[in-house]
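**Q** A predicted structure for the sequence below; I have some questions about it.
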Amino acid sequence: MTRVRRGTVRELLQAGEDEAAALGAPGRPFMSYSQLRRQIEGHRDVLRRCGIGPQDRVAIVLPNGPEMAAAFLTVVSGATAAPLNPAYTETEFDFYLDDLGARAVLLRHGDTGPAAACARRRGLAIIDVVPAEGGPAGAFELHPRGEPAGPTADDREPEPDDVALLLHTSGTTSRPKLVPLSQANLCASAHNISTTLRLTSNDVALNVMPLFHIHGLMASLAASLAVGGCVVCTPGFD
């Protein structure tokens, strides 16, 4: 197993053995690393056909669970991911999508709520995440709504210094501030956390944290996958 300390998330996901479990969810079959990697490659092609490449920012508005985890890994492997709290109001989505300079929004299939309304008003590409019925945890298809937002993007791979993730501060002292994290930042953080926690490929993490927050994305999801471990993603926690 090779640990990626300074590379890209796509390289980080090579740590898991092909048939090892990568993602899980209550009552559903596990998704293996080979299934996860194949799905990511196929979905990156969909994003490219929508004109989305490494420099483009894609907001992800999905409920917690394995589809959210897999969607984040898909976007961050070919563009810049910006996960947003699905409970935001339309006014809040308007602020965040404007501040992000988002080009597209990933939504759960059939979502016509505030995020969809805001994206339509702004003329952003909307791409539906359609869970695969009966499939393993995290399996889904991407279905763009309407015509592609632009010409097909080139197939350039993200590089370590490319921005991979955009998150906002809580805004407790002023308006929320945008924080960019590079591919290398994410890989280094995942490596440091997995080393500190002494995670191995035999470990299974139970994630109950929001996947629009850095702690859920890094301390649970990325750190476990960086060592070839498994993450079980719950719909939420009360």
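**A** Cool, got the structure.
**Q** from now on I want contacts and neighbour counts done on CA atoms only, so please keep to that.
**A** Will do.
**Q** report how many residues lie close to the spatially closest residue to Arg5 that is not a sequence neighbour.
**A** Residue nearest to Arg5 in three dimensions, not counting chain neighbours: Ala188, with 4.9 Å by CA to CA, 6 or more residues apart in numbering. For Ala188, the tally of surrounding residues (other CA atoms under 10 Å) stands at 20.
**Q** Glu67 should be in a strand, yeah?
**A** No: secondary structure of Glu67 (DSSP: H, G, I helix; E, B strand; the rest coil): helix, not part of a strand.
**Q** nearest spatial neighbour of it, chain-adjacent residues omitted?
**A** For Glu67, the spatially nearest residue (CA to CA, 6+ apart) is Gly138, at 4.2 Å.
**Q** can you check Arg37 too?
**A** Leu13 (7.5 Å).
**Q** how about the one you found, secondary structure?
**A** Secondary structure assignment for Leu13 (three-state DSSP): helix.
**Q** can you tell me the element the residue nearest to Arg5 falls in?
**A** Using DSSP states H and E, Ala188 sits within helix 183-196.
**Q** for that helix, packing partners?
**A** Judged by 3 or more CA pairs under 8 Å, 6 or more residues apart in numbering; DSSP states H and E, the packing partners of helix 183-196 are helix 9-12, strand 163-168, helix 223-225.
**Q** any chance you could list what contacts the helix of greatest length in the chain?
**A** Counting by DSSP state H, the longest helix found in the chain is helix 33-49. Contact with helix 33-49 is made by 13, 16-22, 53, 70, 73-75, 77-78, 139, 141-142, 148, 151-155, as judged by CA atoms under 8 Å, 6 or more residues apart in numbering.
**Q** one more structure, for comparison:
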Amino acid sequence: MSHPFNNLVEILSDSFSPAVILTENTQDSSTNKPSYCKLYYSQLRTHIQHLQQQEPFSHLQPGTAVTFLLSNSYEYITVFFAILAQRAVANPLNPNYTVDEILFYLQDVQPSVVVVAKDAANVETVKQAASKANIPVYELSMQVVAVHSKVTSTNSRFKHKLRSPNNTAASIQHVDVVLATHRLGSTIASSESHKLKLSNLRQTYSLDDVALFLHTSGTTGRPKGVPLTHRGILASMRNIVDAYKLQPTDLSYLVMPLFHVHGLIGVTLSTMLSGGTVIVPPKFSPKRFWVDVVGLGATWYSAVPTIHQMLLITANETYLEHNGKLRFIRSCSSSLAPATMLELEQRFHAPVIEAYAMTEASHQMTANFLPPGIRKPGSVGKGRGVNVRILDDNGKELSGTAVGEVCVSGPNLFTGTISPIIQSGSYT
């Protein structure tokens, strides 16, 4: 399906519509209610542009990779788009990886820089791995200044502060958050070799540029690099928006990690393509989940079956009636037991839509249908914007209930791995 965008950054409208709602672990002292911070698309674009003009983002060459290890946060979202705005490649990793795991991926991806969150628990771990790989590390912090249940454009301001490697500081007045980055020294060896010339901020994008570089497992026993293009991700996002009839009025609640396609493409980017709002908690908590979902009026969430089961187990203590605002519950990334699906629908009073996805397909391939369409317990539905066939070992299409290989085709699919470590091996 065609779309009017040349790259993922263009999906962000320059509007005063809410893009992200951050949930906090604190309460508003005046109301004794949970605190939230609402950030608008126009603000997000401004924050991305600020990062884009500062190191290390301003030095990125088109096609170079940036590895970042950030938890679900506004920092993650701005860093992701700032990388893409420079026509570079985003390579998010699990922030809980060990030194050896990080080192493996750094040696495989060979990024120009690594970005971590200031004062995060993984900073020293990342520094050790990056030092062994001879890659410079930048530390990013972002602090919300005004945290209110309602945010206006007239009474909240922020300072954007950047600390360069020589610790000189600059500040820019604007709205709502404090951004700060500085380069971590000490353990970085031969960092001069990684300096890049300032790239043109007005590069001509290509839909076939690689936007996201992730890893997935397979029969080779080693993680394999999967490059996803702007074209493929945009196609997948459009399929998701169409499948669930996402609108600007929708609010998705982010449960899954952003370093996987489920949380990033399946929820966050697809929500933004529709002009909707993403609710971003610091981490998933069954105790806090329904407080946020009901309090903010979330219209859908997507999760793996284990999280759905956690919500069911804790429902007697945590569930709050949502008054019909929850349009649907999506399940993906693992098979959902039919009994669990039925229990979810009965307990939470929303249709459960099971989907089938994989990294190589920029996430979603098949999905069941929203009411009044058919949704079958134990089924992942039909291809949504993707051609799906079941073939035998000879490539012949099977019919009925015959067992075979799932084969898919469509513009959302990647074109092949590029990781040096597996170039000589087969991909299955």
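**A** Yep, it's here. Bear in mind the structure is a predicted one, so any value in this text is a computation, not a measurement.
**Q** who's in contact with the most centrally placed residue in structure 1?
**A** Nearest to the geometric centre of structure 1 sits Phe72, at 0.6 Å (CA atoms, centre = their mean). Taking CA under 8 Å, 6+ apart, we find Phe72 of structure 1 in contact with Ile60, Ala81, Pro83.
**Q** looking at structure 2, which of these hold up?
**A** Checked against structure 2 using both residues aligned by TM-score structural alignment, their matches' CA atoms under 8 Å, the contacts of Phe72 of structure 1 keep these contacts: Ala81.
**Q** out of the contacts of Phe72 of structure 1, which end up buried?
**A** Ile60, Ala81, Pro83 (16 or more other CA atoms under 10 Å).
**Q** so which residues of the stretch 1-150 of structure 2 form helices?
**A** Secondary structure of the stretch 1-150 of structure 2 by DSSP state H, counting those that start in this stretch: the helices cover 41-52, 74-85, 99-109, 123-133.
**Q** right, and the ones you listed - which one's nearest Pro282 of structure 2?
**A** helix 74-85 (9.6 Å; CA to CA).
**Q** adding distance to Gln309 of structure 2, write the helices of the stretch 1-150 of structure 2 out as a markdown table.
**A** Shown next, in a markdown table, are those (distance: least, CA to CA, whole Å):
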| stretch | distance to Gln309 of structure 2 |
| --- | --- |
| helix 41-52 | 34 |
| helix 74-85 | 27 |
| helix 99-109 | 30 |
| helix 123-133 | 33 |
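**Q** which of the helices and strands packed on helix 183-196 of structure 1 sits most buried?
**A** Greatest average neighbour count among those goes to helix 223-225 (a mean of 29), per mean count of other CA atoms under 10 Å.
**Q** which residues of structure 2 does that helix align to?
**A** Across structure 2, the stretch matching helix 223-225 of structure 1 (TM-score structural alignment) is residues 270-272.
**Q** how many neighbours does the aligned residue in structure 2 for Asn207 of structure 1 have?
**A** In structure 2, the residue paired with Asn207 of structure 1 is Leu254, using TM-score structural alignment. Neighbour count for Leu254 of structure 2, taken as other CA under 10 Å: 25.
**Q** the closest residue to Met256 of structure 2 other than its chain neighbours: what's it in contact with?
**A** Leaving aside its chain neighbours, Met256 of structure 2 sits nearest to Gly263 (4.7 Å; criterion: CA to CA, 6+ apart). Counting by CA under 8 Å, 6+ apart, Gly263 of structure 2 makes contact with Leu254, Val255, Met256, Pro257.
**Q** biggest separation within those, which pair?
**A** Checking the contacts of Gly263 of structure 2 with CA to CA, the most distant pair is Leu254 and Pro257, at 8.0 Å.
**Q** now the helix holding Ala188 of structure 1 and helix 66-76, what's the angle there?
**A** 130 degrees (axes from the mean of the first three to the mean of the last three CA atoms, to 10 degrees).
**Q** any chance you could map the helices in the stretch 201-350 of structure 2?
**A** For the stretch 201-350 of structure 2, the helices defined by DSSP H, counting those that start in this stretch occupy 230-244, 261, 270-273, 286-296, 305-313, 315-318, 338-348.
**Q** quick check: which of these is nearest to Val123 of structure 2?
**A** Distance to Val123 of structure 2, taken as CA to CA, is lowest for helix 261 among the helices of the stretch 201-350 of structure 2, at 23.9 Å.
**Q** buried subset of the contacts of helix 33-49 of structure 1, written for ChimeraX?
**A** To isolate the buried members of the contacts of helix 33-49 of structure 1 in ChimeraX, using 16+ other CA under 10 Å:
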select :13,16,17,20,21,22,53,70,73,74,75,77,78,139,141,142,148,152,153
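**Q** what's the match for the residue nearest to Arg5 of structure 1 in structure 2?
**A** Matched to structure 2 by TM-score structural alignment, Ala188 of structure 1 sits across from Ala235.
**Q** return the distance of its match relative to Leu39 of structure 2.
**A** 26 Å (CA to CA, to the nearest Å).
**Q** before we move on, what about Val113 of structure 2?
**A** Relative to Leu39 of structure 2, and taking CA to CA, Val113 of structure 2 is found at 28 Å.
**Q** please apply the same query to Pro4 of structure 2.
**A** 25 Å.
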